[in-house]
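Chemist: With the input below, show me the fold.
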Amino acid sequence: MGDHTVFSLSDRFVERLAAHQPMLATQMGVAGHDAAWGKHDPESWQDLKALLREVRSELVCLPPSDQYWERLGRRVLDDHLAVRLERIERGEPLRDLNNIASPLQAFRETFDLMPRASEADWLAIAKRLESIGQAIDGYTACLTAGRQRGLLAARRQARACLEQCRVHSSDGAFFDTLAQQVLDTGTSSSIQRLVATGVQTARAAYSR
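Modeler: Okay, the predicted model is just below:
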């Protein structure tokens, strides 16, 4: 369909979004980003807002089309970009804390979506375990910025999330199961050590 369609623009948007938010890339099934978290601090949301605005500008500049699916795709993409932009402009990422579906759960649940069939897979897991603290620090910086602006999550949600952090940092919880699973896969001892070290790092990150 050529390079000037909403479909090619959408493909480029997904690629750029995946590079900007590797955790989201894993959730979307976009390969090549499983070893990283990306930034999660307040600045990262301003960077994302700039990306969304740029893509929206590119969308507006697409040549006219009388094709049904092209026109429908443009409306869908524009709506998607508008919703994401509005969320950032309202400051929602600065108070995104709840006990079911917030970044706090997404950090942990991302490991459920990562393949574990090869040494390369386990190396990606080890790298994410080792660097999860940086992602959590960026996220907590967002929550701190939100509090400073009066954007607060509900207290009951915060208490529930504190309990989840306590569980994730405890003996025998999820992260410890990764250390056991890698032992059962026959991967090299060096990878096993990296995972074991990463598990302790991840537990410590959730205990802060």
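
Chemist: alpha carbons only for contacts and neighbour counts from here, please
Modeler: Fine.

Chemist: Surely residue 55 touches residue 13?
Modeler: Yes. Counting by Cα atoms under 8 Å, residue 55 does reach residue 13; the two are 6.9 Å apart.

Chemist: Just the buried residues of the longest helix along the chain, please?
Modeler: The longest helix of the chain (DSSP state H) is helix 119-148. Residues 119, 122-146 are the ones in helix 119-148 that count as buried (16 or more other Cα atoms under 10 Å).

Chemist: after that helix comes which helix or strand?
Modeler: Downstream of helix 119-148, the next assigned helix or strand under DSSP states H and E is helix 155-168.

Chemist: chain center to that following helix: distance?
Modeler: Centroid displacement of helix 155-168 relative to its chain, using Cα atoms, centre = their mean, to the nearest Å, is 20 Å.

Chemist: Next up, the contacts around the most centrally placed residue in the chain.
Modeler: By Cα atoms, centre = their mean, the chain has its centre lying nearest to residue 23, at 3.1 Å. With contacts defined as Cα atoms under 8 Å, 6 or more residues apart in numbering, residue 23 is in contact with 33, 34, 36, 37, 38, 107, 110.

Chemist: SS state for it?
Modeler: helix (DSSP: H, G, I helix; E, B strand; the rest coil).

Chemist: Could you do residue 39 as well?
Modeler: Of the three states, residue 39 takes coil according to three-state DSSP.

Chemist: Turn the contacts of residue 23 into CSV, columns for distance to residue 51, neighbour count and secondary structure.
Modeler: Converted to CSV, those look like this (distance: Cα to Cα, whole Å; neighbours: other Cα atoms under 10 Å; DSSP: H, G, I helix; E, B strand; the rest coil):
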residue, distance to residue 51, neighbour count, secondary structure
33, 18, 19, coil
34, 21, 25, coil
36, 19, 22, coil
37, 18, 25, coil
38, 15, 19, coil
107, 23, 17, helix
110, 23, 18, helix
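
Chemist: want to put them side by side, so please do this one too:
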Amino acid sequence: MTDDRPVRQPSAVDRVAEDWVSTLVDLDPTVATYIGVPGRTGEYGDTSPAGAAAMADAARAAKRALDAADAVDAVDEVTKTDLGAELDLVQESFDRKLHLRDLNVIASPAQSVRDVLDLMPTATESDWQDIASRLHALPDAIEGIRETLLEGTREDVTPARRQVALIAEQATRTGAADGVFRQLVD
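Modeler: Model (predicted):
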């Protein structure tokens, strides 16, 4: 079976979208792990308030570039609509200071710093070196999360008390002698 469909040439909109993925990977190397892009697998992004500001600034710049790019076909129209909405959401979430209270028991930075380890390959010695590097970077990532939540406290933008208590329980279990980090190291 042959595919006789014409090959679509990348457009300016495609370049903006590809640049945004590169920016995401640059600002948060765990995204590379989630989407299967090689490199920087032993790192975390900046989880501090400065990291959130850098992400919002990058989203604003990408949105300007996206708005300036002309759509050449229906694919570009969909890309502009979807990516534009995502970039707007990043900016709006930052402007509303949601990052300063991003703490819950399912999907927040408190889980992400741990969950990404489950997605990392473990087949080779190099894979385990990447895991070890990321584990060594974990204290800085946790400190950045702590700084962000403390900034939220100073600005009276805080997560629900119950979420804080439940995250503390999760962290205690995860860091216990028989917890997931110990199992990973073993």
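
Chemist: care to give me the TM-score?
Modeler: Here the superposed chains carry a TM-score of 0.91, computed using TM-score structural alignment, normalised by the length of structure 2; 179 aligned residues with a Cα RMSD of 1.3 Å.

Chemist: Residue 65 of structure 1: which element?
Modeler: Residue 65 of structure 1 belongs to no helix or strand, assigned by DSSP H and E.

Chemist: Of the contacts of residue 23 of structure 1, which is the nearest to residue 81 of structure 1?
Modeler: Among these, residue 38 lies closest to residue 81 of structure 1 (Cα to Cα), at 20.2 Å.

Chemist: Which residue of structure 2 sits opposite that closest one in the alignment?
Modeler: Using TM-score structural alignment, the equivalent of residue 38 of structure 1 in structure 2 is residue 45.

Chemist: give me every residue that touches the nearest residue in space to its match that is not next to it in sequence.
Modeler: The spatially closest residue to residue 45 of structure 2, leaving aside those adjacent along the chain, is residue 28, at 4.0 Å (Cα to Cα, 6 or more residues apart in numbering). By Cα under 8 Å, 6+ apart, residue 28 of structure 2 lies in contact with 44, 45, 46.

Chemist: Over to residue 117 of structure 2?
Modeler: Residue 117 of structure 2 neighbours (Cα under 8 Å, 6+ apart): residue 131.

Chemist: got it, and residue 41 of structure 1?
Modeler: So residue 41 of structure 1 contacts 137, 138, 139, 140, 141, 142 (Cα under 8 Å, 6+ apart).

Chemist: Would you mind putting the residues you listed into JSON lines with distance to residue 43 of structure 1 alongside?
Modeler: As requested, the contacts of residue 41 of structure 1 are arranged in JSON lines below (distance: Cα to Cα, whole Å):
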{"residue": "137", "distance to residue 43 of structure 1": "13"}
{"residue": "138", "distance to residue 43 of structure 1": "9"}
{"residue": "139", "distance to residue 43 of structure 1": "11"}
{"residue": "140", "distance to residue 43 of structure 1": "13"}
{"residue": "141", "distance to residue 43 of structure 1": "10"}
{"residue": "142", "distance to residue 43 of structure 1": "9"}
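
Chemist: that older thread, map the contacts of residue 28 of structure 2 onto structure 1 and name those still in contact.
Modeler: Here is what carries over to structure 1 from the contacts of residue 28 of structure 2, by both residues aligned by TM-score structural alignment, their matches' Cα atoms under 8 Å: 44, 45, 46.

Chemist: Looking at those residues, which is nearest residue 184 of structure 2?
Modeler: The nearest member of those to residue 184 of structure 2, counting by Cα to Cα, is residue 44 at 17.6 Å.

Chemist: need the contact list for the closest one.
Modeler: 28, 29, 30, 113, 134, 137, 138, 141.

Chemist: Please pull up the equivalent of residue 105 of structure 2 in structure 1.
Modeler: In structure 1, residue 105 of structure 2 lands on residue 99 (TM-score structural alignment).

Chemist: Now for that match: which residues touch it?
Modeler: 105, 157, 158, 160, 161, 164.

Chemist: so what's the first one closest to, chain neighbours aside?
Modeler: Ranked by Cα to Cα, 6+ apart and with sequence neighbours excluded, the top spatial neighbour of residue 105 of structure 1 is residue 99, at 7.6 Å.

Chemist: So residue 70 of structure 2 is in contact with residue 12, correct?
Modeler: Yes. The pair residue 70 of structure 2 / residue 12 is scored as a contact, 7.0 Å apart, by Cα under 8 Å.

Chemist: When those two are compared, which one has more neighbours?
Modeler: Between residue 70 of structure 2 and residue 12, counting by other Cα atoms under 10 Å, residue 12 is the more crowded of the two (17 against 14).

Chemist: residue contacts, the more buried one?
Modeler: Applying Cα under 8 Å, 6+ apart, the residues near residue 12 of structure 2 are 69, 70, 71.

Chemist: so what's the last one up against?
Modeler: Going by Cα under 8 Å, 6+ apart, residue 71 of structure 2 touches 11, 12, 13, 77, 80.

Chemist: Can you find the partner of the fourth one in structure 1?
Modeler: Meaning residue 77 of structure 2. Here residue 77 of structure 2 is matched to residue 71 in structure 1, going by TM-score structural alignment.

Chemist: Look up the closest residue to that match, ignoring the ones flanking it.
Modeler: residue 65 is the one closest to residue 71 of structure 1 (Cα to Cα, 6+ apart), at 6.8 Å.

Chemist: ok, now how distant is that neighbour from residue 6 of structure 1?
Modeler: 10 Å (Cα to Cα, to the nearest Å).
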